[in-house]
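1. Below are the sequence and a predicted model; questions follow.
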Amino acid sequence: MSKLNLAIIFGGKSTEHEISILSAKSILKHLDRSAFNLSVIKIDTAGHWWLIDESNLDEDAAGEPVTLVPGSPKAQLISLKNGSVVETLDVAFPVLHGVFGEDGTIQGYFKMVDLAFVGCDVLAASSCMDKDVTKRLLRDAGINIAPYLMATDNRIPSFEQVESELSIPVFIKPANLGSSVGVYKVKTKAEYDEKIKMALTYDHKVLIEQLIVGKEVECSVLGNEEPKASLPGEIVTNTDFYDFESKYVDSNASKTQIPASITEEQISEVRSVAVKAYQTMGCQGLARVDFFVTVDGEILINEINTLPGFTNISMYPKMWEATGIGYSELLSLLIELAINKHKSDASLNVKAREVK
């Protein structure tokens, strides 16, 4: 069987640029090299694309400037130096977290150039990226969510309203960021007034969420038409909450436990609700569904990440490893799902043209 031409695309313009680099390093370390011809593309913080050697992931714009265009019959990677075709591609793996990578933006680009890609399509990616939209859709589907209020540049709930409807303390978080960037826990009116303004420098929409006392539990989901859920894992943190420092900087601030220390019945329910939420949002390929399990045993969804971290400490691959799918096998499955999704979409397009 011939090798697939695979593009690993990482970096990007989001605040999670550095986390993307760590994810890309881990993926490249575990990828089955016998199955793929690799093109490694780094998007710098200005949005420029560079074809690089994988030994230079940390270097700034070191490589050949490239772009991606439609080809016949495959998408083509084009050199911006001389306009030549560098490679024809079969599939892309966008290792891009946050805005421009996880919000439907690059997914739309891949669809425009007719390139198979790992992960959710445009609508699911953009809907899950916006935590407000996610919560509304899950709530309409009868799935429990943490109570919240919304703030925008022009409409900020008063501290008194927040205290009345949600109680204090609350969490403030941008609607369209990840990795706990711009997330604050507030207990006083002074903190609230300050942190709301700070959060609104990251996004035009900000969630004000009720504090949920309980366990932070995550579950990995994998698949297209018939998704499966992994054993759930638990985040145990020694800090006030699971912030950016706890995730990526201070290794002693938190630890993970797989499976989560909840009952067998709760594990089963978390897995079932994770799949239901995944299907409700129209996800394909992969997603990580984050939960709260309260002290009373109630299960609430916190958020859904359609392109979760793949670093050496990231929960998505670790939960699948605990469920019986190793990191290398997981990557191959994700790429296979991407190819199958692309073929299915192409078949639908052909049928649509025939009807017309």
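-> It's in.

2. only C-alpha atoms for contact and neighbour calcs from this point on.
-> Will do.

3. quick one, helices of the stretch 251-356 of the chain?
-> Using DSSP state H, counting those that start in this stretch, the helices found in the stretch 251-356 of the chain span residues 264-280, 315-323, 327-355.

4. winner for burial among those helices?
-> By mean neighbour count, with neighbours taken as mean count of other CA atoms under 10 Å, helix 315-323 ranks first of the helices of the stretch 251-356 of the chain at a mean of 22.

5. Which residue, other than its chain neighbours, is closest to Asp32?
-> Nearest residue to Asp32, sequence neighbours excluded (CA to CA, 6 or more residues apart in numbering): Ser328, at 6.2 Å.

6. Quick check: which of the helices of the stretch 251-356 of the chain is nearest to Ile301?
-> In terms of CA to CA, the element of those nearest to Ile301 is helix 264-280, at 8.4 Å.

7. Which other helices and strands does the closest one contact?
-> Where contact means 3 or more CA pairs under 8 Å, 6 or more residues apart in numbering; DSSP states H and E, helix 264-280 is packed against helix 131-140, strand 214-223, strand 228-229, strand 285-294.

8. mind giving me JSON lines with those and columns for mean neighbour count and distance to Thr201?
-> As requested, the helices and strands packed on helix 264-280 are exported to JSON lines (neighbours: other CA atoms under 10 Å; distance: least, CA to CA, whole Å):
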{"stretch": "helix 131-140", "mean neighbour count": "18", "distance to Thr201": "17"}
{"stretch": "strand 214-223", "mean neighbour count": "24", "distance to Thr201": "27"}
{"stretch": "strand 228-229", "mean neighbour count": "20", "distance to Thr201": "36"}
{"stretch": "strand 285-294", "mean neighbour count": "23", "distance to Thr201": "25"}
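
9. here comes the other one, which I'd like you to weigh against the first:
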Amino acid sequence: MSGTPRPTSRPRVAVVFGGRSSEHAISCVSAGSVLAALDPAKYDVVPVGIARDGRWVLESGDPERLRITGPDVLPAVDGDRTTVSLARVEGGTGLVVSDPSAPPRTLGEVDVVFPVLHGAWGEDGTVQGMLEMAGVRYVGAGVLASAVSMDKAFMKVVLADAGLPLQPSVVVTTRSWAADPDDVRRRTEGLGWPVFVKPARGGSSFGISKVHDVAGLADALATAFEHDPKVLVEASAEGAREVECGVLQALDGTPETSVVAELRITGDHEFYDFEAKYLPEESTELDVPADLPAEVSGRIRALAARAFDAVGAEGLARVDFFVLPDGSVVLNEINTMPGFTPLSMYPRMWAATGVDYPALVDRLVQLALARDTGLR
């Protein structure tokens, strides 16, 4: 961590959200919660939206505008608002507003960016790389950790090399499926049925299908390919309990872990799909903390910290696990920018560990302010 002096005035925090990925709406909801939690007496907060077409705009800071109000009423960045960009200004890098009816004007230097972005073109190292090039501090993992953790196929390579337990899987691309579908079917059948078919670089359960036999494989791949030309087919952890653990860095860089939480799917949901995650809460039952033996919870927390270090994460991460019927634990995935919606597990786990939502957001900003850009 850096000892670079901090600004004497209120640090300017640009909360960046939206983006081009299929998780645009969830990013908006997460950002609404972050905007509401940042103390205006402590921080000068600037809401910056990325429209679905990639345009950066100066957005509304009203958290209510960024809520999900129904299954078909999802929030989105208003791409018609005033355009904003990062540019060199006196003293560093700042936000410049461009309006066709007036000369460009600067909002001043940006001290830290909070990229509340989920999925491709945001959580995958692309925005992080841009911020590194601009010399701007930001919340969360760096370029490599973000990219590796976003791509589930490469994530598994890195975590397996670190000796972490994982479910068996195969990678399928649009090219390999078109060239030799029989080979894909053979490799998939080698995993045993059922399997999960998921976009390799997706999130929020978009494009995921549970497949019970080879007859359903083609349709599931087609659904996943709508979101990503690279797909992961993974053996289903049948009868497993789904648990999660939050990781949060201390100021000295040490990864600290939250209590372990369990989610249980109810109703007609066969797995933790989009509706179960973000819509009616009665679709999901949450136990925070999870009712697990202390030894199992301790093992999960230790594995979460190992996974965090294995990918080189910074700031925060949520690590998801399966507890199998025989009591063994396997790691499902690591998320370097987990959801911050009101229903999200990450803030719930930290609240149960003693760090409430405003304190969590504040700590992440302080961590970002305390570190240098560039290699570290």
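-> Alright, I've got the coordinates. Note that the structure is a prediction, hence the values are computed from the model and not measured.

10. Overlay them and tell me the TM-score.
-> Overlay of the two chains. TM-score (TM-score structural alignment, normalised by the length of structure 1): 0.93; 345 aligned residues with a CA RMSD of 1.6 Å.

11. Out of the helices of the stretch 251-356 of structure 1, flag the one nearest Tyr148 of structure 1.
-> helix 264-280 (18.3 Å).

12. how far away is the counterpart of Lys3 of structure 1 in structure 2 from Asp44 of structure 2?
-> Structural alignment (TM-score structural alignment) places Lys3 of structure 1 against Arg10 in structure 2. Using CA to CA, to the nearest Å, we find Arg10 of structure 2 at a distance of 6 Å from Asp44 of structure 2.

13. repeat for Met150 of structure 2
-> Computed as CA to CA, the Met150 of structure 2 to Asp44 of structure 2 distance reads 30 Å.

14. Which of those two has more residues huddled nearby?
-> The residue with more neighbours, out of Met150 of structure 2 and Asp44, is Met150; 27 against 16, by other CA atoms under 10 Å.

15. Could you list which residues are in contact with the more buried one?
-> Gly119, Ala120, Glu123, Asp124, Ala200, Arg201, Gly202, Asn335, Thr336 (CA atoms under 8 Å, 6 or more residues apart in numbering).

16. how would you label the third one: helix, strand or coil?
-> Just to be clear, that refers to Glu123 of structure 2. With DSSP: H, G, I helix; E, B strand; the rest coil as the basis, Glu123 of structure 2 sits in coil.

17. want to throw the helices and strands packed on helix 264-280 of structure 1 into a markdown table with distance to Lys205 of structure 1?
-> Formatted as a markdown table, these follow (distance: least, CA to CA, whole Å):
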| stretch | distance to Lys205 of structure 1 |
| --- | --- |
| helix 131-140 | 8 |
| strand 214-223 | 24 |
| strand 228-229 | 30 |
| strand 285-294 | 20 |
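
18. closest one to Tyr202 of structure 1 among those?
-> Across these, closest to Tyr202 of structure 1 is helix 131-140 (CA to CA), at 13.9 Å.

19. The helix or strand just after that closest one corresponds to what range in structure 2?
-> Sequence order places strand 148-152 as the next helix or strand after helix 131-140 of structure 1, per DSSP states H and E. Using TM-score structural alignment, strand 148-152 of structure 1 corresponds to residues 169-173 of structure 2.

20. Alignment lookup: Phe100 of structure 1 to structure 2.
-> Matched to structure 2 by TM-score structural alignment, Phe100 of structure 1 sits across from Trp121.

21. Ok, which of the helices and strands packed on helix 264-280 of structure 1 comes nearest Ala24 of structure 1?
-> strand 285-294 (16.4 Å).

22. Distance of the spatially most central residue of structure 2 relative to Lys152 of structure 2?
-> Centroid-nearest residue in structure 2: Met337, 3.1 Å away (criterion: CA atoms, centre = their mean). Met337 of structure 2 is 14 Å from Lys152 of structure 2, where distance means CA to CA.

23. Equivalent analysis for Thr266 of structure 2, please.
-> 26 Å.

24. got it, and Leu331 of structure 2?
-> Look at Leu331 of structure 2 and Lys152 of structure 2: by CA to CA, they are 12 Å apart.

25. likewise Ala294 of structure 2?
-> 29 Å.

26. any idea which helix or strand carries the counterpart of Lys25 of structure 1 in structure 2?
-> Aligning on TM-score structural alignment places Lys25 of structure 1 opposite Gly32 in structure 2. If you go by DSSP H and E, Gly32 of structure 2 is part of helix 24-37.

27. how big's the offset between that helix and structure 1?
-> Compared with structure 1 after fitting, helix 24-37 of structure 2 deviates on average by 1.0 Å (mean CA distance after the TM-score superposition for structure 1).

28. And Gln161 of structure 1, which helix or strand is it part of?
-> helix 159-166.

29. hey, where'd the strands end up in the stretch 1-150 of structure 1?
-> Counting by DSSP state E, counting those that start in this stretch, one finds strands in the stretch 1-150 of structure 1 at the ranges 4-11, 36-43, 49-52, 64-69, 75-79, 85-89, 91-95, 116-117, 148-152.

30. Can you spell out the matching residue range in structure 2 for the fourth one?
-> Meaning strand 64-69 of structure 1. Taking TM-score structural alignment, strand 64-69 of structure 1 hits residues 82-87 over in structure 2.

31. Measure how buried the closest residue to Val181 of structure 1 other than its chain neighbours is and give me the count.
-> Nearest-residue entry for Val181 of structure 1: Phe244, 6.3 Å, with adjacent residues in sequence omitted and distances by CA to CA, 6+ apart. Residues near Phe244 of structure 1, counting by other CA under 10 Å, number 15.

32. Then Asp62 of structure 2?
-> 12.

33. now the nearest residue to it once chain neighbours are set aside: how far from Thr93 of structure 2?
-> Spatial nearest neighbour of Asp62 of structure 2, chain neighbours left out: Gly32 (7.4 Å); criterion: CA to CA, 6+ apart. Between Gly32 of structure 2 and Thr93 of structure 2 the computed distance is 25 Å (CA to CA).

34. More neighbours: which of those two?
-> More crowded of Gly32 of structure 2 and Thr93, by other CA under 10 Å: Gly32, with 26 against 18.

35. ok, that one touching Ser60?
-> No. Counting by CA atoms under 8 Å, Gly32 of structure 2 sits too far from Ser60 to count as a contact (9.9 Å).

36. and the angle for the helix holding Gly32 of structure 2 with strand 12-18?
-> Computed with axes from the mean of the first three to the mean of the last three CA atoms, to 10 degrees, the direction of helix 24-37 of structure 2 lies at 160 degrees from that of strand 12-18.

37. Hey, what's the angle from helix 24-37 of structure 2 to strand 44-50? Just curious.
-> 170 degrees.

38. Residues contacting helix 24-37 of structure 2, please?
-> Contacts of helix 24-37 of structure 2 (CA under 8 Å, 6+ apart): 15-19, 45, 47, 52, 61-68, 74-77, 116-118, 204, 339-342, 357-358, 361.
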